[in-house]
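Q: Based on what follows, work out the 3D shape:
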Amino acid sequence: MSVQAERTHQKSSFTTVIIPALLLALIVRIFLFQPFNIPSGSMIPTLLIGDYLFVSKYSYGYSRYSIPFSPDLFSGRIFAAMPERGDVVVFKLPTDNKTDYIKRVIGLPGDKIQVKHGTLIINGEEVKKERIEDLALEGPTGRVRNLPQYRETLPNGVTYRVLDTVQEGISDNTEVYEVPEGHLFMMGDNRDNSTDSRFLNEVGYVPFENLIGHAQVIFFSLGEGAHFWQIWKWPTAVRGSRIFDLVR
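A: Prediction:
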């Protein structure tokens, strides 16, 4: 075989392998699972900065936001299924339809949501909130902070932990929000450090169409200050205890 023929054969083999692999990866990303990383602390203690997680794309059906770059191919959702109260969801920010946010579903269409003195109220009923042990949170410098932590239990029985670090903070007392049809009310678990549906001009009610998927499992986690590509930092930065944790 000549050199030219050998190069042509190698190029053909490369194309035969790479193109199907890229197509398979694209199909998985659109229809099954998409990876996300957590850049902010708005979902502490459930999710920490540096967590990497898989989001299921099929849980709520598919919209144009399920596709990379969100092409305007169709409106609404295909195979639509409404989230359950308490689900942790990735969605496109309604104010720009581009930025990815991750929050917890608190209000469903028609619900009335309010916060009074740091207590969540859904349809006139206070959500059970219990003080539990402090969260020992290590920062990028290694300094550990003990933060007040609570357990909330939603009307459907879903339980999770929240932080309430500032008593009577700016978002601890709100108006009554009535969730419109076709929309959801989202809140971060780090209640005093989350820009969410309580701030109508910044997030507000999230259209059902804007949902990307349901956060399912943490597949990797690095301490603050370390990046995924900095392999040399992995031995000391990897949070091994969080790997394969389910997102609840």
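Q: Every contact and neighbour count from this point should use C-alpha atoms.
A: Will do.
Q: Report the secondary structure element holding the residue nearest the centre of the chain.
A: Nearest residue to the geometric centre of the chain (C-alpha atoms, centre = their mean): I102, 2.9 Å. Assigned by DSSP states H and E, I102 belongs to strand 100-107.
Q: helix or strand right after that strand?
A: Toward the C-terminus, strand 100-107 is succeeded by strand 112-116 as the next helix or strand (DSSP H and E).
Q: okay, the angle between that next one and strand 100-107?
A: On the basis of axes from the mean of the first three to the mean of the last three C-alpha atoms, to 10 degrees, strand 112-116 is oriented at 100 degrees to strand 100-107.
Q: Identify each buried residue in strand 112-116, please.
A: For strand 112-116, burial by neighbour count (16 or more other C-alpha atoms under 10 Å) applies to K112, I113, Q114, V115.
Q: C-terminal to the helix ranked longest in the chain, what's the next element?
A: The longest helix of the chain (DSSP state H) is helix 3-31. Following helix 3-31 in sequence order, the next helix or strand is strand 33-37 (DSSP H and E).
Q: Going along the chain, name the strands of this protein.
A: For the chain, the strands defined by DSSP state E cover 33-37, 51-56, 88-92, 100-107, 112-116, 119-122, 125-126, 128-138, 144-153, 159-163, 177-178, 183-187, 206-207, 211-221.
Q: for comparison, sequence B:
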Amino acid sequence: MSESTGILHTVKETIKTVVYALLIAGVFRTFFFQPFWIPSGSMKDTLLIGDFLFVNKMAYGYSYASCPSIIIPRFGIDVDAEDFCGVFKGGNDRLFGSEPERGDVVVFRHPVTGRDFIKRLIGLPGDQIQLRNGVVFINGEAAAQNQDGFFIETMEHQGPEGLLPQCQNGAVGIGSDCQKERFIETLPNGVSHGILNIGRRALDNTGVFTVPEGQYFFMGDNRDNSSDSRVPQAARGVGFVPYEDIVGRADRIMFSSAGRSMLAFWTWRSDRYFKAIE
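A: Now for the predicted structure:
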């Protein structure tokens, strides 16, 4: 074998290895688990900016939304799940489907933009949902809220986007304590989880939302800093989310970094590694 032939053979084998690795990764991401990085504070303090988790795609079965999206703005790459599997969209059903449960933390595709969101499932098909003074009423019954002290974080730029937190204790300076009231909310099925309160907001009081069949109502745990089902899609909110737009369930945080970059090892939050999501 000549030297040029040997080099060509090596190049071919390398290409084959890369292609096989990409295929295996694609199958893994499509059918089993999808990596998800928390970009915003809408789910504090359940999920913090910089938490890294895997979304369990087996939890609710598969739809077109199970296909991966590949978005790398730096290189101009924006390949959507619909580009791969859009032919399967429209039936609002799932293969091997099972119903999500109230209180699950769920990743879903925004029904309009197609971007992945992560929120808590509050309303099931047929439910009537309303907020009164910040308290969630489900089919006319209040979800109990018990005060649980304060969530305190440092006022500083968070994550790659450099977002600043909102504080209940007013406009505090960089490096100061930013605090929010924390409550434990208990849903009708017994699921309890933390929620945060920043202050009085317009969405603390709403009309009655009747969740259509085959759709769901989601809210962020950081109630005063969340774009969710309380705002209709026409007003650039989430609105109701169809069954087929659900990607999967978030069960456990695998890794967490408080810094602007994952490489900033001194900002890693080791106390959040492998933490169950409640």
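Q: Can you give me the TM-score here?
A: The TM-score (TM-score structural alignment, normalised by the length of structure 1) is 0.93; 241 aligned residues with a C-alpha RMSD of 1.4 Å.
Q: still on that earlier bit, separation between the aligned partner of the residue nearest to the centre of structure 1 in structure 2 and L95 of structure 2?
A: Under the alignment (TM-score structural alignment), I102 of structure 1 maps onto I118 of structure 2. To L95 of structure 2, I118 of structure 2 is 22 Å away according to C-alpha to C-alpha, to the nearest Å.
Q: F150 of structure 2 now?
A: 43 Å.
Q: What of E13 of structure 2?
A: Distance of E13 of structure 2 to L95 of structure 2, given as C-alpha to C-alpha: 36 Å.
Q: again with R272 of structure 2
A: Going from R272 of structure 2 to L95 of structure 2 by C-alpha to C-alpha gives 33 Å.
Q: quick one on the thing from earlier: could you export the buried residues of strand 112-116 of structure 1 as JSON lines, including distance to I44 of structure 1?
A: Shown next, in JSON lines, are these (distance: C-alpha to C-alpha, whole Å):
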{"residue": "K112", "distance to I44 of structure 1": "25"}
{"residue": "I113", "distance to I44 of structure 1": "21"}
{"residue": "Q114", "distance to I44 of structure 1": "21"}
{"residue": "V115", "distance to I44 of structure 1": "19"}
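Q: Mind telling me what D177 of structure 2 corresponds to in structure 1?
A: Superposed on structure 1 with TM-score structural alignment, D177 of structure 2 falls opposite V144.
Q: so its match sits right up against E138, yeah?
A: Yes. Counting by C-alpha atoms under 8 Å, V144 of structure 1 touches E138, with 4.2 Å between them.
Q: Q145 of structure 2 contacts R182, correct?
A: No. The pair Q145 of structure 2 and R182 does not pass the contact test of C-alpha under 8 Å, sitting 9.6 Å apart.
Q: what is in contact with these two at once?
A: Counting by C-alpha atoms under 8 Å, 6 or more residues apart in numbering, no residue touches both Q145 of structure 2 and R182.
Q: any idea how far Y150 of structure 1 is from V162 of structure 1?
A: Taking C-alpha to C-alpha, one finds V162 of structure 1 at 5 Å from Y150 of structure 1.
Q: And for R7 of structure 1?
A: According to C-alpha to C-alpha, R7 of structure 1 and Y150 of structure 1 sit 64 Å apart.
Q: out of the two, which sits in the busier spot?
A: Ranked by neighbour count (other C-alpha atoms under 10 Å), R7 of structure 1 and Y150 place Y150 first, with 19 against 12.
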